[in-house]
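J.: the sequence isn't on hand, but the structure is:
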């Protein structure tokens, strides 16, 4: 153990405060990205007095699915109003915040290496749980509190910048959507202006459905061409490959719109920042004749996304096939109308893109900061 390392159990303790006085009925879970979220469990008729009452500055974690998800869902509660978590969760707090800062500890929990170590400690059950004793035996670096606070403040500054850019983009995307509908929403084909037409999406866009290479042709060592399999590689604007292949089957090119076509993340999108081999979870889409109008193709998809998802097949999660993407109906304007819309639309899209690119850079800085916690 390095000189500034200590076992986690010396700095945290379990707490078990129950909702016996019915203080709240708001039940939260924890997602694999380590944030609290509204619980998906059906608690109608459940005795909530048995649930644990979490307050600001306390941690909770779900120890039951670590082997399955390869992550320990753990989060720091930062709201002023108390909430409830499952009785099966571990709820704990820092013993002495003059030795270990709670935000610094949460940063440590966000490191991929922390999840890898937790996964190695899981038991032999189907889903693979982790015990409290195993969590307490984990080691972490504990520099002087002044150094911890310096690291935390740097991380928070980046996080706040990301949140600001996300909020700006949410507003810009709503503006672009409203602008698109203002220009192109027609209630009847009889109302179409001269030169406009209703046509299948395939009339304006070319679609390449991904095809996964054989497992033996894939590697994590950078050999061959970068391979994208789905949204796990997505950033806010462009992806970062985690795998490579020596035998790519289908490809996207720089500037293509990447569209998730399988599973719970169907409909998520990113922009290709280079050529990639693409697996079966993705489709690559671009304007048939003018790649500078790829952003307009995305606006068309955004406007029809709920329609596409509703028509998708799949008993649990939607799967979008090529025929569905090719066949959904869009309004294709004449060139003059598109240019008129493009002056406003492309300006907004450019601002969204620049913000998303900055967020990707900021997320990279966050990862770098987390990686340096062991130094």
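T.: Structure's in. What do you need? Nothing here was measured: the structure is a model prediction, and the numbers come from that model. Numbering: from 1, shown residues only.
J.: could you use CA atoms for every contact and neighbour count after this?
T.: Noted.
J.: and the helix or strand hosting residue 356, how far from the chain's centre?
T.: Using DSSP states H and E, residue 356 sits in helix 335-371. The chain centroid and the centroid of helix 335-371 are separated by 17 Å under CA atoms, centre = their mean, to the nearest Å.
J.: list the buried residues in that helix.
T.: For helix 335-371, burial by neighbour count (16 or more other CA atoms under 10 Å) applies to 338, 341-342, 345-346, 348-349, 352-353, 355-360, 362-363, 365-366, 369-370.
J.: same for that helix, what does it pack against?
T.: helix 145-184 (3 or more CA pairs under 8 Å, 6 or more residues apart in numbering; DSSP states H and E).
J.: buried stuff in the helix it packs on?
T.: 148-149, 151-152, 155, 158-159, 162, 165-166, 169, 172-173, 176-177, 179-180, 184.
J.: then residue 310 would be within a helix, right?
T.: Yes: under DSSP: H, G, I helix; E, B strand; the rest coil, residue 310 sits within a helix.
J.: isn't residue 86 right up against residue 54?
T.: No: assessed by CA atoms under 8 Å, residue 86 is found out of contact with residue 54, at 10.2 Å.
J.: those two: who's more crowded?
T.: residue 54 (26 against 20; other CA atoms under 10 Å).
J.: got a list of what that one touches?
T.: Taking CA atoms under 8 Å, 6 or more residues apart in numbering, we find residue 54 in contact with 17, 60, 77, 82, 83, 84, 85, 91.
J.: how about residues contacting stretch 299-317?
T.: Contacts of stretch 299-317 (CA under 8 Å, 6+ apart): 177, 180-181, 262-264, 266-267, 318-321, 324-325, 328, 330.
J.: repeat that for 6 Å
T.: Contact partners of stretch 299-317, identified using CA atoms under 6 Å, 6 or more residues apart in numbering, comprise 263, 264, 318, 319, 320.
J.: try this one next to it:
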């Protein structure tokens, strides 16, 4: 046998094990969402009081996908559990596994699903008005060309070797982050704490002449990003100069969108507040930012915010956040470690993107090798 065309439904079958079926063995710590990057992600939703009875289990070697494809970056959110852990996902997701007739390897199936070509097929086969969805039936009707198992194993081995290299790099990355945060936690426990308001001041500079053409937003990962809805008229928007900070005053769960501007000057929406350090001889911008990305700051923000329908973090309450202020040379050493971490993190993200981009190349190689055997 060489190359064979199959319906996905001939290769996979749906599973529907609920948490209540295993006596609610799994807890909030096992709950996961799925990103359109084809990864499991920790959920940011508040789970207090939420019943996990009907949450679905995703066991090792099983798959899950979200049926909604509209407003999802033209991508299908699907993930493969290649760990030894069992996860919980929303009951609105569809969980499935490879059939036991040994026609396709799980990793090869995931490589097939992890391609822009498959994203396009998913969008073409989605239906709906307010929201477009890819039903299980339509998902199963998608056809793929499948090479024999020996060829699948060959290309899966290549993919797994690349994954292992990336995972090793990522582990070293997390070790570096741990060193950095352990260092600043040691300083916090052994130093006097000061309100950051002693070292910063608010800025309210407007783009009155419209000279700055770059508009930015900030996400909860503490990064400047392109806004989802760009505006043509940027006059009157707040300016964020290089070296200044900006944050969204409206709280996002236990988090705040805050970032240090290290690139060229930009403008942000009026829902943001802007501030700068006034005593850089006492505290470095990158050192201060280290304290603003910690989970402890998120908890402080949640406590210090005020409001009814929406909660807001005022500049005054932000100013009361306490941090240690060691000598500049100590701040520099910590900031340098974190700079190396962020640089390597960006490299790691590029590696992960390249891994995804390699999937269509490997699948194409497997298909072409099978065709050559037919000739």
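T.: Structure received. None of the values given here were measured: they were computed from a predicted structure.
J.: circling back: most surrounded residue in the contacts of residue 54 of structure 1?
T.: residue 85 (27 neighbours).
J.: what separates it from residue 180 of structure 1, distance-wise?
T.: 42 Å (CA to CA, to the nearest Å).
J.: same question for residue 39 of structure 1.
T.: 35 Å.
J.: ok, residue 367 of structure 1 next?
T.: Distance, residue 367 of structure 1 to residue 180 of structure 1, using CA to CA: 36 Å.
J.: now residue 173 of structure 1
T.: As judged by CA to CA, residue 173 of structure 1 and residue 180 of structure 1 stand 10 Å apart.
J.: for residue 264 of structure 2, the count of nearby residues, please.
T.: Residue 264 of structure 2 has 11 neighbours, counted by other CA under 10 Å.
J.: quick one: map it onto structure 1.
T.: Under the alignment (TM-score structural alignment), residue 264 of structure 2 pairs with residue 275 in structure 1.
J.: picking up where we left off before, what is the nearest of the contacts of residue 54 of structure 1 to residue 98 of structure 1?
T.: Relative to residue 98 of structure 1, the closest of the contacts of residue 54 of structure 1 is residue 77; by CA to CA it sits at 19.0 Å.
J.: map that closest one onto structure 2.
T.: Residue 77 of structure 1 maps onto residue 81 in structure 2, by TM-score structural alignment.
J.: where does the residue nearest to residue 319 of structure 2 when sequence neighbours are not counted land in three-state SS?
T.: Residue nearest to residue 319 of structure 2 in three dimensions, not counting chain neighbours: residue 197, with 4.0 Å by CA to CA, 6 or more residues apart in numbering. Classification of residue 197 of structure 2 by three-state DSSP places it in helix.
J.: flag every buried residue along stretch 192-203 of structure 2.
T.: 196, 197, 199, 200, 202, 203.
J.: whichever residue in structure 1 pairs up with the third one and residue 284 of structure 1, how far apart?
T.: Right, the one you point to is residue 199 of structure 2. By TM-score structural alignment, residue 199 of structure 2 lines up with residue 204 in structure 1. Counting by CA to CA, the gap from residue 204 of structure 1 to residue 284 of structure 1 is 14 Å.
J.: if we can go back for a sec, how about the contacts of stretch 299-317 of structure 1 in JSON lines, adding distance to residue 100 of structure 1, neighbour count and secondary structure?
T.: Putting the contacts of stretch 299-317 of structure 1 into JSON lines (distance: CA to CA, whole Å; neighbours: other CA atoms under 10 Å; DSSP: H, G, I helix; E, B strand; the rest coil) gives the following:
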{"residue": "263", "distance to residue 100 of structure 1": "40", "neighbour count": "15", "secondary structure": "helix"}
{"residue": "264", "distance to residue 100 of structure 1": "38", "neighbour count": "12", "secondary structure": "helix"}
{"residue": "318", "distance to residue 100 of structure 1": "45", "neighbour count": "20", "secondary structure": "coil"}
{"residue": "319", "distance to residue 100 of structure 1": "46", "neighbour count": "22", "secondary structure": "strand"}
{"residue": "320", "distance to residue 100 of structure 1": "48", "neighbour count": "25", "secondary structure": "coil"}
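J.: and which of those is nearest residue 32 of structure 1?
T.: Out of these, the member with the shortest distance to residue 32 of structure 1 (by CA to CA) is residue 264, at 14.2 Å.
J.: what's near enough to touch the closest one?
T.: residue 317.
J.: returning to what we had before: against residue 358 of structure 1, how distant is the match of residue 264 of structure 2?
T.: With distances taken as CA to CA, residue 275 of structure 1 is found 21 Å from residue 358 of structure 1.
J.: related to what we said a few turns ago, correct me if wrong: the match of residue 77 of structure 1 contacts residue 57.
T.: No: using CA atoms under 6 Å, residue 81 of structure 2 is not in contact with residue 57; the gap is 10.7 Å.
J.: sounds good, over and out.
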